[in-house]
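**Q** Here you go, sequence then predicted model.
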Amino acid sequence: MWNSTSFHPDYFLLIGIPVLEDSHLLISIPFSIMYVLALLGNSTLILVISTNEILHQPMYIFLMMLAFCDTLLSSSTVPKTLSIFWFDSHEISFNGCLIEVFFIHFTFGIESSILLLMAYDRYCAICHPLTYATTLTNSFIAKATTLAVFRVFSMAVPFVFLLKRLPFKQSNVIEHTYCEHMSVAKLATADILINTVYGLMTIFTSPGADMILIVLSYAAIISAVLRLPSSEDRFKAFNTCVSHICVIVLFYIPAFFSFIAHRVGHKYISLQFHIIFANLYVLIPPMMNPIIYGVRMKEIRERTLVIFSRLTGNRQ
């Protein structure tokens, strides 16, 4: 198992959900259903937005980015989790584990950045409607997206090297269904203070900072909405933000719960509950986001029905 030229194991063993091994097959049923729904929903969103020029507007472009990121987030962990549940395929190579850690942090950070850009889109649309078209240009979207990718990439890469520098000589068994940074780091036979501090720093400087800016954006939006003359105008303005608010809540609450669970340990939060919740936070947002936007946004709903009617018509 151990690499003779380093202090790294050739592979790790992901044991799944401890104590609930006999229930893995049963647990896999809702997990697989949610994953399929996430793939179908986000693929449909990407198809609908990319093939309709009328939807090539900032709000929908950000939504298409979110759908792509959701697909990547769930696909970076769920297939391996299901292979554990279905086929007892517990092994993951050392480098494969590091790649999984990278993609988890990268996609999480990108999704947080996209949610911030969507909040800025709503801020410009409601607080500065006259300059919206000149502010949210294609050039701005390209530059903002590039900056977000560079920021998140530069923060995600160090996680790989922080784990790679650690010696693992006692155990290669990870009590989880996928490779979380701290779950892997805790197996090391060396001090992991740097890993802990860096994890905290990235949380506060990336998704934490994004969340603060989102809250400030919505404080300005609410203030602007309350100044509108009629209740009908206030309802219409706020109604355009409801979907985004729901997505924000679904994204940040499970993620920060998982983050806190690692820090407080399993004295207060059982390991089984933590692992199940950690899986749900890469499944529920990707599954629910297309449903939320499909139900709330008339344009998405109508064009989705048009595509399905064409597909069924061609089959007939």
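**A** Cool, the structure landed.
**Q** okay, CA-based contacts and neighbour counts for the rest of this
**A** Fine.
**Q** all strands for the stretch 51-200 of the chain, in order.
**A** Using DSSP state E, counting those that start in this stretch, the strands found in the stretch 51-200 of the chain span residues 91-93, 173-174.
**Q** right, so of those strands, which gets closest to residue 286?
**A** When the strands of the stretch 51-200 of the chain are compared by C-alpha to C-alpha, strand 91-93 sits nearest residue 286, at 24.2 Å.
**Q** What is that closest one packed up against?
**A** strand 11-14 (3 or more C-alpha pairs under 8 Å, 6 or more residues apart in numbering; DSSP states H and E).
**Q** Quick check, central residue of this protein?
**A** residue 108 (4.2 Å; C-alpha atoms, centre = their mean).
**Q** Go ahead and confirm residue 7 touches residue 168.
**A** Yes. Under the criterion of C-alpha atoms under 8 Å, residue 7 makes contact with residue 168 at 5.6 Å.
**Q** Comparing those two, which shows the higher neighbour count?
**A** The residue with more neighbours, out of residue 7 and residue 168, is residue 168; 21 against 16, by other C-alpha atoms under 10 Å.
**Q** so what's the closest residue to the more buried one other than its chain neighbours up against?
**A** Of all residues not flanking residue 168 in the chain, residue 188 sits nearest, at 4.7 Å (C-alpha to C-alpha, 6 or more residues apart in numbering). Neighbouring residues of residue 188 by C-alpha atoms under 8 Å, 6 or more residues apart in numbering: 166-170.
**Q** structure B:
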Amino acid sequence: MAEAPQSNSTFSRPTFFILTGIPELGVAQAWLTLVFGPMYLLSLLGNGALLAVVEIDSTLHKPMFLLLATLAATDLGLATSIAPGLLAVLWLGPQPVPYVACLVQMFFVHALMAMESGALLAMACDRAVAVGRPLHYPVLVTKAHVGYAALALALKAVAVVVSFPLLVARFGHFRAKTIDHAYCAHMAVVDLVGGNTRASNLYGLALSLAMSGVDILGIMGSYGLIAHAVLRLPTQEARAKAFGTWSSHICVILAFHVPGLFSYLTRLFGRHTIPKPMHILLSNNYLLLPSALNPLIYGARTEQISDQLLETFAFRKSQF
């Protein structure tokens, strides 16, 4: 069913592409559903539960928890935009995807990635203000400000990412229909274009790196301020507790940004030295793993949310 790329011939824009997943693994790639399937299920249950708790408990309608809900909604959308197609390709083999549907998936995947990165930055800034300026926090961070921030993040993501499918739509000729990937990543689709794609490749990489780079610098600055404030706490116990929460948040941020930057850089500099299966596995893992871990680290380790979850389960158990 898969077509091999033909370097010396091109054809008009196809009506569909074929997603192959990780063809180098052959039938063994079906076993990866045992890894990505539970990740997706955990993402659905964890982020769904977090959103439900924040919605039900009016005491959680505060800036910090609303930012958590924004991150959970983004994680839910990002995982759902990738996982069903990924699992179908891994379990059933190469799958056709309509041309328009491929561009739509490309937009949502990259836009939600930008939203996730922005949400992590907003949460880091929120904690920096809460720890560094606790007396001014109620004035500086309000529910209205969180709403404006979420809207700004969405508009930024759309403005930056809408150019990805538009760049692909400009090309009228392709060398192949087969995408050696499990979803319609921008760079993977551009690789199929017949003609000079250097400008499109560099533009896509530059936008992705700039967007991630700005967010990473902002997050590093915010957590630097948090670390400075934590070191000034009066007791060792308070410092240890604060650093425990701080370090877990850093792990989530690193799990999202470091593999993402590695994926972008290997596309640019190491595409002939890094094995393609490793690149594809990494790109899928760094999109699904954080969405599965975030509810556990951000939600379960937040005392108010944990208490509300325990109350909900205890109430439902008492009804049976």
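**A** That came through, no problem. Bear in mind that the values here come from a model prediction, so they are computed numbers and not experimental data.
**Q** Quick check: the aligned residue in structure 2 for the residue nearest to residue 168 of structure 1 vs residue 176 of structure 2, distance?
**A** The alignment partner of residue 188 of structure 1 in structure 2, by TM-score structural alignment, is residue 193. In this view, residue 193 of structure 2 and residue 176 of structure 2 are 8 Å apart by C-alpha to C-alpha, to the nearest Å.
**Q** ok, now residue 264 of structure 2?
**A** Distance from residue 264 of structure 2 to residue 176 of structure 2, by C-alpha to C-alpha: 23 Å.
**Q** Between those two, point out the one with more neighbours.
**A** A count of neighbours by other C-alpha under 10 Å puts residue 176 above the other of residue 264 of structure 2 and residue 176, at 24 against 20.
**Q** element containing the counterpart of residue 311 of structure 1 in structure 2, please.
**A** In structure 2, the residue equivalent to residue 311 of structure 1 is residue 316, according to TM-score structural alignment. Per DSSP states H and E: residue 316 of structure 2 is located in helix 303-319.
**Q** Neighbours of residue 22 of structure 2, how many?
**A** Residue 22 of structure 2, neighbours per other C-alpha under 10 Å, totals 24.
**Q** I misspoke; the intended subject was residue 86 of structure 2.
**A** With other C-alpha under 10 Å as criterion, residue 86 of structure 2 counts 25.
**Q** Quick check: nearest residue in space to it, chain neighbours excluded?
**A** residue 182 (5.3 Å).
**Q** The one you found contacts residue 17, correct?
**A** No. Using C-alpha under 8 Å, residue 182 of structure 2 is not in contact with residue 17; the gap is 11.5 Å.
**Q** mind listing what residue 306 of structure 2 touches?
**A** 299-300.
**Q** Now do the equivalent of it over in structure 1 against residue 290 of structure 1, distance only.
**A** Matched by TM-score structural alignment, residue 306 of structure 2 corresponds to residue 301 in structure 1. To residue 290 of structure 1, residue 301 of structure 1 is 10 Å away according to C-alpha to C-alpha.
**Q** Then residue 297 of structure 1?
**A** 10 Å.
**Q** quick one, which of those two is more surrounded?
**A** residue 290 (28 against 14).
**Q** host element of the counterpart of residue 33 of structure 1 in structure 2?
**A** Superposed on structure 2 with TM-score structural alignment, residue 33 of structure 1 falls opposite residue 38. Assigned by DSSP H and E, residue 38 of structure 2 belongs to helix 33-56.
**Q** what inclination does that helix have with respect to helix 303-319?
**A** Put simply, helix 33-56 of structure 2 runs at 90 degrees to helix 303-319, going by axes from the mean of the first three to the mean of the last three C-alpha atoms, to 10 degrees.
**Q** Give me the mean distance between helix 33-56 of structure 2 and structure 1.
**A** Mean deviation of helix 33-56 of structure 2 relative to structure 1 after superposition (mean C-alpha distance after the TM-score superposition for structure 1): 0.9 Å.
**Q** Contacts made by that helix with the rest, please.
**A** By C-alpha under 8 Å, 6+ apart, helix 33-56 of structure 2 touches 60-61, 65-66, 69, 72-73, 75-76, 79-80, 83, 87, 90-91, 285, 288-289, 291-293, 295-296, 299, 305, 308-309.
**Q** Inside helices: which ones of those?
**A** Of the contacts of helix 33-56 of structure 2, the ones assigned to helices by DSSP state H are 65-66, 69, 72-73, 75-76, 79-80, 83, 87, 90-91, 285, 288-289, 291-293, 305, 308-309.
**Q** Drop the exposed ones from the residues you listed and show what's left.
**A** Buried residues within these, counting neighbours by 16 or more other C-alpha atoms under 10 Å: 65-66, 69, 72-73, 75-76, 79-80, 83, 87, 90-91, 285, 288-289, 291-293, 305, 308-309.
**Q** Residue 66 of structure 2 reaches residue 146, doesn't it?
**A** Yes. Between residue 66 of structure 2 and residue 146 there is a contact under C-alpha under 8 Å: 7.3 Å.
**Q** What ranges does the stretch 101-250 of structure 1 have for its helices?
**A** Applying DSSP state H, counting those that start in this stretch to the stretch 101-250 of structure 1 gives helices spanning 132-135, 138-164, 181-185, 193-205, 207-226, 231-264.
**Q** Now for the equivalent of residue 123 of structure 1 over in structure 2, how many residues are close by?
**A** Aligned by TM-score structural alignment, residue 123 of structure 1 pairs with residue 128 of structure 2. Neighbour count of residue 128 of structure 2, defined by other C-alpha under 10 Å: 23.
**Q** roughly how far apart are residue 128 of structure 2 and residue 242 of structure 2?
**A** Counting by C-alpha to C-alpha, the gap from residue 128 of structure 2 to residue 242 of structure 2 is 12 Å.
**Q** cool, residue 161 of structure 2 as well?
**A** 36 Å.
**Q** Where in structure 2 does stretch 152-170 of structure 1 fall?
**A** So stretch 152-170 of structure 1 sits over residues 157-175 in structure 2, by TM-score structural alignment.
**Q** Same check on stretch 7-18 of structure 1?
**A** Going by TM-score structural alignment: stretch 7-18 of structure 1 matches residues 12-23.
**Q** List the buried residues of that stretch.
**A** Counting neighbours by 16+ other C-alpha under 10 Å, stretch 12-23 of structure 2 gives 13, 16-23 as buried.
**Q** Go ahead and name everything in contact with it.
**A** So stretch 12-23 of structure 2 is contacted by 2, 29, 86, 89-90, 93-99, 102, 171-174, 177-184, 277, 280-281 (C-alpha under 8 Å, 6+ apart).
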